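> Quick check, what structure comes out for this input:
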Amino acid sequence: MDKPNFRKRHQGLIPLVGGISVYAGICFTFGIVDYYIPHASLYLACAGVLVFIGALDDRFDISVKIRATIQAAVGIVMMVFGKLYLSSLGYIFGSWEMVLGPFGYFLTLFAVWAAINAFNMVDGIDGLLGGLSCVSFAAIGMILWFDGANQPRNLVLCDDRRHPAIHHA
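Have a look, this model is predicted:
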């Protein structure tokens, strides 16, 4: 049970099962799908580390330096082993493509860290994490659908090999 403290402003004791429940649902979904999902094991491993650290943090209040270091390590593992990083922002400023070069690794690391912490901030508000996740991933899915990435495997994890903003080796 989660108790209020200087970081947590909720009232009363709150059960700490949100992140674990979401992760269990994702693992179950990955287990029943019958088509190839790129980087599924990498995704589950990285997410598992984050869930484990989140559970430890809920229990023992881990310092922000340790949590940020582990989140950065997860982002680096994703970039190194999955070769998943932002190589381009596409044609965001008009007719020329904004290629990021080596800066793409730093931007990806920041984006991963920001996404982890943005979702973590709303995790304590009942049901809000699930709703925000659905809206965010539905929006990404619609963008990819209109971009031509309308195969089922692309919609599951918003993975698109042809999208200019995501580099896959």
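
> From here on, just use CA atoms for contacts and neighbour counts.
Fine.

> how deep is the residue nearest to residue 1 when sequence neighbours are not counted tucked in, by neighbour count?
In space, and not counting its chain neighbours, residue 1 is closest to residue 15: 4.7 Å by C-alpha to C-alpha, 6 or more residues apart in numbering. Neighbours of residue 15 under the rule other C-alpha atoms under 10 Å: 9.

> for residue 93, helix, strand, or coil?
With DSSP: H, G, I helix; E, B strand; the rest coil as the basis, residue 93 sits in coil.

> how much space between it and residue 116?
Per C-alpha to C-alpha, to the nearest Å, residue 93 is found 27 Å from residue 116.

> Could you do residue 73 as well?
13 Å.

> can you check residue 43 too?
In terms of C-alpha to C-alpha, residue 43 sits 13 Å off from residue 116.

> where exactly do the helices run in this protein?
Using DSSP state H, the helices found in the chain span residues 18-32, 40-60, 64-82, 103-122, 128-146, 152-157.

> which one of those lies closest to residue 1?
Closest approach to residue 1 among those (C-alpha to C-alpha): helix 40-60, 8.6 Å.

> Identify the residues contacting that closest one?
Contact with helix 40-60 is made by 2, 16, 19-20, 23, 27, 30, 62, 67, 70-71, 74, 77-78, 81-82, as judged by C-alpha atoms under 8 Å, 6 or more residues apart in numbering.

> quick one more, to check against the first:
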Amino acid sequence: MDYILLIIPFCLAIILGRAIIPYILLITYKKRLFDPIDARKLHQTSIPRLGGLAFMPTQLCIMALSLVIIYNFGLNTYFVKEITTWKILPMFVVWGVGMVMLFIMGVADDLVHVHYKWKFLVQIVAALLFPISGLWINDLYGFFFIVGLPYWFGAILTVFATVLIINSINLIDGLDGLCSGLVCVSCLVMGGLFFYNGAWVHTLLAWITAGVLIPFFYYNVFGVSKRRRRIFMGDTGSMTLGYTVAFLAISYSMNLKEIKPFAEGAIVVAFSTLLVPVFDVLRVIVVRFLAKKPLFKADRSHLHHKLLRSGMSQHGAMMSIIGLSLFFSIFNLIAVQYISNNVVILMDLVLWGVMTLSFNYIVNKKKTVNI
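Prediction:
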């Protein structure tokens, strides 16, 4: 029964995503709502960018219906126990509120373009909802030799982490299948971790999100533009997905028995699936700052651009980054069992640094040969 109650919503999310996306394609082509073509973009044909419209409504509807059915019919005592825990319920309520805020802002940006300052403001307000609801990073599990955190500091750290993750997911959405693939892997992994720890409602959210991304991934990667079967997710999708994975990562990292039992290394494991986009956006920001360039101006300095310049195909670059994210997830999950959090993060940084320098060397060598 436990598995069925999780698998049915997952399959339903796939079915709804598969049913909704063709209608979005039909409307976007009729109204000519295409992603603009410029020197930074990789596509050279008109492609709609409102695929993210399918995500948030599907997530909220299936989550709400699943919990109502499970609660009213008493189908599973584990679910009922979590739903009736007042420490958990407000967290999911504000997640829904934040999703609606970011969904509206994303649609506005995809249709008429919104200045990044307004998007940033909405992201901060949505992130503030987490600590207000009782969801905040309250323990670093020895990271930087810190254990428990006071509320005010944990709340600030939570808001910072949430905004960082939202923008990391948003900025890495520059390659077909990359953003949806990364988030899908992240949700499947975190869903598995929540399931192992008995956090059934969090597992449900993670796997519903993964489910709705599977049909989108197909249209985004394998859809044919000439047949009007290809679509991008746009900011509507990337911001709401970023908010969801931030919610899941912070929930797993929080030391709260109502969510899961105490686990050493939870803070490292929780954010492992997000290390690639977060490390990449931090690197880009540092490089832009040192070069005295606008921090929020889009360019072609992200990891996927480096992989393409090194000679990889788009699909090859996409699969390499998703594989790298999965590697960090498995490596950290195993490493925290034997090594301290500080050493594990240091090893992650070293591995990331070596990889970045290697690709820089390959790209520079390729430029020299072409000259």
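
> about what we covered before: for the helices of the first structure, give me TSV that also has distance to residue 8 of the first structure and mean neighbour count.
Formatted as TSV, the helices of the first structure follow (distance: least, C-alpha to C-alpha, whole Å; neighbours: other C-alpha atoms under 10 Å):
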stretch	distance to residue 8 of the first structure	mean neighbour count
helix 18-32	15	14
helix 40-60	10	15
helix 64-82	14	16
helix 103-122	10	16
helix 128-146	16	14
helix 152-157	31	16
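
> which one in the first structure is aligned with residue 204 of the second structure?
Counting by TM-score structural alignment, residue 204 of the second structure lines up with residue 156 in the first structure.

> OK, contacts around that match?
Residue 156 of the first structure touches residue 37, counting by C-alpha under 8 Å, 6+ apart.

> With residue 96 of the first structure as the reference, measure out to it.
Per C-alpha to C-alpha, residue 156 of the first structure is found 30 Å from residue 96 of the first structure.

> swap in residue 76 of the first structure?
As judged by C-alpha to C-alpha, residue 76 of the first structure and residue 96 of the first structure stand 29 Å apart.

> What's the match for residue 43 of the first structure in the second structure?
In the second structure, the residue matched to residue 43 of the first structure (TM-score structural alignment) is residue 95.

> can you pull the contacts of the residue mapped onto residue 130 of the first structure from the second structure?
In the second structure, the residue matched to residue 130 of the first structure (TM-score structural alignment) is residue 180. Taking C-alpha under 8 Å, 6+ apart as the criterion, residue 180 of the second structure is in contact with 213, 216-217.

> In JSON lines: the residues you listed, plus neighbour count, secondary structure and distance to residue 44 of the second structure.
Formatted as JSON lines, the contacts of residue 180 of the second structure follow (neighbours: other C-alpha atoms under 10 Å; DSSP: H, G, I helix; E, B strand; the rest coil; distance: C-alpha to C-alpha, whole Å):
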{"residue": "213", "neighbour count": "26", "secondary structure": "helix", "distance to residue 44 of the second structure": "24"}
{"residue": "216", "neighbour count": "28", "secondary structure": "helix", "distance to residue 44 of the second structure": "20"}
{"residue": "217", "neighbour count": "22", "secondary structure": "helix", "distance to residue 44 of the second structure": "20"}
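
> ok, the residues you listed in the first structure: which stay?
Mapping the contacts of residue 180 of the second structure onto the first structure (both residues aligned by TM-score structural alignment, their matches' C-alpha atoms under 8 Å) leaves no pair still in contact.
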